[in-house]
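Novice: For reference, the sequence and a predicted model appear below.
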Amino acid sequence: MLNEPTPHESHVVEVKPAQLISKPELGTEFVVDPIVVDGQVLRDVVIDVKRHAGQAAPKKPIPNPDLGLEFVVDEAVIDAFPVPGSRLVEGRYYGMSLWGRTAKITVELPGGEIVDYFLKAEALGDIGRTMIEGEYESLKAIHGVDPAFAPFPYAWGKYRDAQPDTYFLLAEFREVGQQPPDPKRFTARLAAMHKKSESPTGKFGFHVVTCHAKLPQITDCWEDSWEVLYRKQLAYMIELDEEKHGLWPEFQHVCRLTLEKLIPRLLRPLQSDGRSIKPCLLHGNLWDENTATDMVTRKPFIYDGSSFYGHNEYEIGNWRAPRHRLSNRKYVRNYKRVFHPSEPKKEWNDRNLLYSLRYDLATAILIPGCNQRQVVKDNMTLLCKKFCIDDLLGFKRIKSISLRNRGYDEDEEEEEEEAEEEEEGEETPDDATTLIGSDDGFGLGSKLKSIALPPHYRIGKARAYHIERT
């Protein structure tokens, strides 16, 4: 029993001012919203914030998923079994998902053969539907390119009577082994998928919305330009971050520069002056715990996809974070040996840093209290110093003028400038100039326009807009 995607109506997202905040502080732990089904709290998950803020990957190996207590299988899942007449033997919790529940479902086929299926259930209402549908379509696309590289997705659907609305994914069961897999075998398989895949339209994008964890991504559109699609995706993630954490003027400044200066500077050359890049099928969120070695075949595979067709190098952006085991240089080095960097090759590292921003910003949104917002600001600043230094440094000059107008005396202003210089590790030239700022979210001489977005992009009061220079 397969659900087909349904068209979504468009709504205009209202632009509202966000709260002004200062530099973020590092927390200690974050309790994920408890999983509640039909009034019963099934579990709480506490995330180690320092783990996601870490500057080094954990040294201990990732333990294999545990087979847990009984899992009650909904009638809608039984109806979706791929072989008619199959009988449910048992359901057991298997492993862990931060935002839902995962289980191993054992079934007896009509001929007496015993088979296992993997089940994921998201009790998150509409966003759960978007997550499940996106993962189903992602796995279907990856499996279509390389059947051994991803579990086959059999069906997705909705529980019959659960409250809140609960959506499920039923897929081929793979026994998870070593995570992440062997660097050479894994990266060779990943690069092969990137090379072999073909966008159905020849463009960048996807046919449905997919989610980074529980954050919808702007994927359900088709663009000739990779620069255009990535700018849309990063701008939307910046919007979600602003809604979650409030305004931080210095951060909003480098965000604006990233969208207006860095993305055109680093991504436009990929598709200009005779150069081109192929839209490759991406997993979309590869990190340590959605890659594994199959315990039966001993081959690497991936799961929990959030796919779209994009620049293959985007896939590697998540490996830059030192908190991931995939940040081990062996993974990047082996991947680049199989899939050589795009031209201009000398800017591969700059593009990799640019691509890491969206992953780290998503982590900042999903795990309050981690330091990833600061990491993103620092990395944006690093790129701005290299490619648009005048625009970057001018913000401090304008801020100094603003402070004087607000009645700060010279001593107060000097103390604040010294604190900022100490934070950034360098002095600011006296003659720096740039545009004047505002409180619009990205600041600095811009005006906002609401744009129509389908309802699956709406998270709380999250806003989306594009920027027009005044």
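Specialist: Perfect, I can see it now.

Novice: C-alpha from now on. contacts and neighbour counts both.
Specialist: Noted.

Novice: residue boundaries of the strands in the stretch 251-400 of the chain?
Specialist: Using DSSP state E, counting those that start in this stretch, the strands of the stretch 251-400 of the chain run over residues 280-282, 291-293, 300-302, 308-310.

Novice: Reformat those strands as a markdown table; add mean neighbour count.
Specialist: Converted to a markdown table, the strands of the stretch 251-400 of the chain look like this (neighbours: other C-alpha atoms under 10 Å):
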| stretch | mean neighbour count |
| --- | --- |
| strand 280-282 | 26 |
| strand 291-293 | 24 |
| strand 300-302 | 25 |
| strand 308-310 | 29 |
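
Novice: Just send these back as TSV, with distance to Asp182 too.
Specialist: Shown next, in TSV, are the strands of the stretch 251-400 of the chain (distance: least, C-alpha to C-alpha, whole Å):
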stretch	distance to Asp182
strand 280-282	20
strand 291-293	8
strand 300-302	8
strand 308-310	25
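
Novice: check contacts around Ala148.
Specialist: Lys299, Phe301 (C-alpha atoms under 8 Å, 6 or more residues apart in numbering).

Novice: What segments of the stretch 251-400 of the chain are helices?
Specialist: Assigned by DSSP state H, counting those that start in this stretch, the helices in the stretch 251-400 of the chain fall at 263-267, 329-338, 348-366, 372-387, 389-405.

Novice: report the angle between the axes of the longest one and helix 372-387?
Specialist: With axes from the mean of the first three to the mean of the last three C-alpha atoms, to 10 degrees defining the directions, helix 348-366 sits at 150 degrees from helix 372-387.

Novice: Buried deepest among the helices of the stretch 251-400 of the chain, which one?
Specialist: Highest mean neighbour count among these (mean count of other C-alpha atoms under 10 Å): helix 348-366, with a mean of 21.

Novice: Which elements pack onto that one?
Specialist: Packing partners of helix 348-366 (3 or more C-alpha pairs under 8 Å, 6 or more residues apart in numbering; DSSP states H and E): helix 226-245, helix 263-267, helix 372-387.

Novice: how about those in JSON lines, adding distance to Lys330?
Specialist: Formatted as JSON lines, the helices and strands packed on helix 348-366 follow (distance: least, C-alpha to C-alpha, whole Å):
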{"stretch": "helix 226-245", "distance to Lys330": "27"}
{"stretch": "helix 263-267", "distance to Lys330": "25"}
{"stretch": "helix 372-387", "distance to Lys330": "23"}
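
Novice: hold the first one in mind and look at this next one:
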Amino acid sequence: MASSSIDPAILRSLSLSPGTATIKPHGGSGFASTARISTPDTSYFVKTSTSPGAAIMFEGEHASLNAIHNVVPSLCPRSIAWGPVDQGRGYFLVTEFVDLNPDIWPRTDRRTDTSNSKGSCHLTLAQKLARLHSTPAPMPAGFNTPQFGFPVVTCCGDTPQRNGFTPSWADFFAQHRLLMILEVNEQNNGPDAELRSLVEQVVIQVVPRLLGDGHLRGVVPVVIHGDLWAGNKGRGRFVAAIEDVIFDPSACYAHNEYEFGIMRMFGGFSNASFWQQYHQIVPKTEPESEYEDRHNKVLLLGGHGKIALKLTPLLLAKSWSVTSVVRNPDHKEEILDTGKGHPGHLDVLIDSLDDVTEEAAAKRVLDQVKPTIVVWSAGAGGKGGPARTKAVDEVAAKAYISASVNDPAVKKFLIISYVASRKGAPKWWTQDDKDAANKVNTEILPHYFRAKVEADEHLAALAHKRRQTDPSFQDINLRPGTLTDEAAGKVVIGRTSARGKTSRATTAAVAAALLSRDHTRGWYDVFDGDEDIDQAIDALVKEKFDGIEGEDLDRIYARA
């Protein structure tokens, strides 16, 4: 198509004369028509739309692209102009052109890992994003202090987001994101009293607890993309170089960690090296001990078990999100009751572990929930005989272990096992301990033992392999003694006997404490005792204790 097909308003915005440019369809968008304008010297990317919200959408995208480009020019294309078209109705947006066609890359520059690839500026995508997130946002006109917000309304998808300025990040997040999207939902779908109550609880309880002014330290407004996921990043020729780039932003001046929500929810940024490079430039916001609390999402398998029911409120009390998986829908309300009065968010997913016979079935659930932590607290419980014990405690457990360890987004996997689930013996066991464990495993619970030890070793082997490339991955094997319904209390952890009792409440408390730390990994035997839980765990972490000692590690690790 010749320049006669280019709207005069677009030609004027580019200072092009008729006859000097051509236009062809290029790329795609769910909200607009997209095309490439070519001249003898350069190319431009143009969007046009006749939708009712096109003006707001294009004005927001224009301002967003330029806010990012002004800080890190190689990170996204510059937006040149936007406005109404002359011919017919609708609006346009014109930006610099990025050719995302891999056929244009030099053969030596074709890479699959965009988090590590380098463009002409010699910065990875992680480093570029970190530079964006470590540069204070500009001071808005009329203000003399930093503000969270944005000069114009932006759109995430087709949803307009108001961005009124406020000096408080907690206030901006509560008012202009949580309550704003609630209002949009009510306008589109009608009032929902239960949903409003839940959102207001988050605004009143969770936001001040985790994001409150004076609680988060060192937070300054920075420009964030606002809708950053795998579909809004790419690698291609940009101006004269090959670069990692991002596009289709919905920017605002925000806390940098706000960016992570969509990045982690929809994928594309799970490579451990990406986050290592990023945090070398941008430190985790203080209190750093709550960093994972601000982002953790737990998949709790076997959510109606007695330990799981006690563990759920402990995780929610940390403001973590929990998805509890059960097969019987009649248990849903009982599980939801455990979440009342706690700041975290609780969902119940109805799904049967009996049907999980391969990794793909477990991956389907992980892809749906997108957890950062997986907890296996499931078991056949002696119901269904040896066949069901093998199906749940071994086959399904191994499927979830494989899917979780192979998912870079999952950072921790905790399994509830039992103290005698091992083929060897640690050096601190007495002969009486060895005899007691052998009796349990060969005479009392032989089928359970074979299933559990198979799952335990599978986790140890796959975790050892993953840590070759991701040293931060945590596999946690919690191994109580004979379970009781006593109240939670003090413990003995680590070098224990093979004989003793452990309350379910204590087991849950220890599980929560282990998950709250960044350096807990390996096997932890636990009984009721006389030590404080946190002090006992911290002492073991300090000495890098792992109760797997005494097992044939060469044999176990060879399984992977």
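Specialist: Good, I have the coordinates. In this text the structure is predicted, and so the values were computed from the model without any measurement.

Novice: rewinding a little: go through the helices of the stretch 251-400 of structure 1 and name the closest to Thr130 of structure 1.
Specialist: helix 348-366 (16.7 Å; C-alpha to C-alpha).

Novice: Could you pull up the residues touching the nearest residue to Trp99 of structure 1 once chain neighbours are set aside?
Specialist: Nearest residue to Trp99 of structure 1, sequence neighbours excluded (C-alpha to C-alpha, 6 or more residues apart in numbering): Glu122, at 6.9 Å. Going by C-alpha under 8 Å, 6+ apart, Glu122 of structure 1 touches Trp99, Gly100, Arg101, Gly128, Arg129, Met131, Ile132, Thr166, Tyr167, Phe168.

Novice: what about the aligned partner of the first one in structure 2, distance to Lys452 of structure 2?
Specialist: Structural correspondence for Trp99 of structure 1 with respect to structure 2 (TM-score structural alignment): Phe31. Using C-alpha to C-alpha, to the nearest Å, one gets 52 Å for the distance from Phe31 of structure 2 to Lys452 of structure 2.

Novice: Show me which of these two is the more surrounded one.
Specialist: Between Phe31 of structure 2 and Lys452, counted using other C-alpha atoms under 10 Å, the more crowded position is Lys452 (28 against 16).

Novice: Which neighbouring elements make contact with the helix or strand where that one lies?
Specialist: Element membership of Lys452 of structure 2 [criterion: DSSP states H and E] is helix 446-466. When contacts are defined as 3+ C-alpha pairs under 8 Å, 6+ apart, helix 446-466 of structure 2 sits against helix 385-389, helix 397-405, strand 474-480, helix 553-558.

Novice: Of all those, which one is nearest Glu257 of structure 2?
Specialist: That would be strand 474-480 among these, by C-alpha to C-alpha, at 22.4 Å.

Novice: okay, and the helix or strand that comes right after that closest one goes to which residues in structure 1?
Specialist: Going down the chain from strand 474-480 of structure 2, the next helix or strand is strand 482-484, by DSSP H and E. Alignment note (TM-score structural alignment): strand 482-484 of structure 2 is unmatched in structure 1.

Novice: Just after strand 482-484 of structure 2, pick out the following helix or strand.
Specialist: Following strand 482-484 of structure 2 toward the C-terminus (DSSP H and E): strand 491-493.

Novice: Tell me, of the contacts of Glu122 of structure 1, which are also contacts in structure 2.
Specialist: Compared against structure 2 with both residues aligned by TM-score structural alignment, their matches' C-alpha atoms under 8 Å, those retain Trp99, Gly100, Arg101, Gly128, Thr166, Tyr167, Phe168.

Novice: Give the buried subset of the residues you listed as a ChimeraX selection command.
Specialist: In ChimeraX, this line selects whichever of the kept ones among the contacts of Glu122 of structure 1 come out buried by 16 or more other C-alpha atoms under 10 Å:
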select :99,100,101,128,166,167,168
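
Novice: what's around the nearest residue to Ser17 of structure 2 once chain neighbours are set aside, how many residues?
Specialist: Spatial nearest neighbour of Ser17 of structure 2, excluding adjacent residues (C-alpha to C-alpha, 6+ apart): Leu11 at 6.8 Å. By the criterion of other C-alpha under 10 Å, Leu11 of structure 2 has 17 neighbours.

Novice: and Leu11 of structure 2, what pairs with it in structure 1?
Specialist: Looks like Leu11 of structure 2 aligns to Ile78 there (TM-score structural alignment).

Novice: tell me which element its match is part of?
Specialist: Residue-wise, Ile78 of structure 1 maps onto helix 75-79 under DSSP H and E.

Novice: buried stuff in that helix?
Specialist: Applying 16+ other C-alpha under 10 Å to helix 75-79 of structure 1 flags Ala76, Val77, Ile78 as buried.

Novice: average offset between the helix or strand following that helix and structure 2?
Specialist: Downstream of helix 75-79 of structure 1, the first helix or strand assigned by DSSP H and E is strand 87-94. In the superposition against structure 2, strand 87-94 of structure 1 averages 2.1 Å from its aligned positions (mean C-alpha distance after the TM-score superposition for structure 1).
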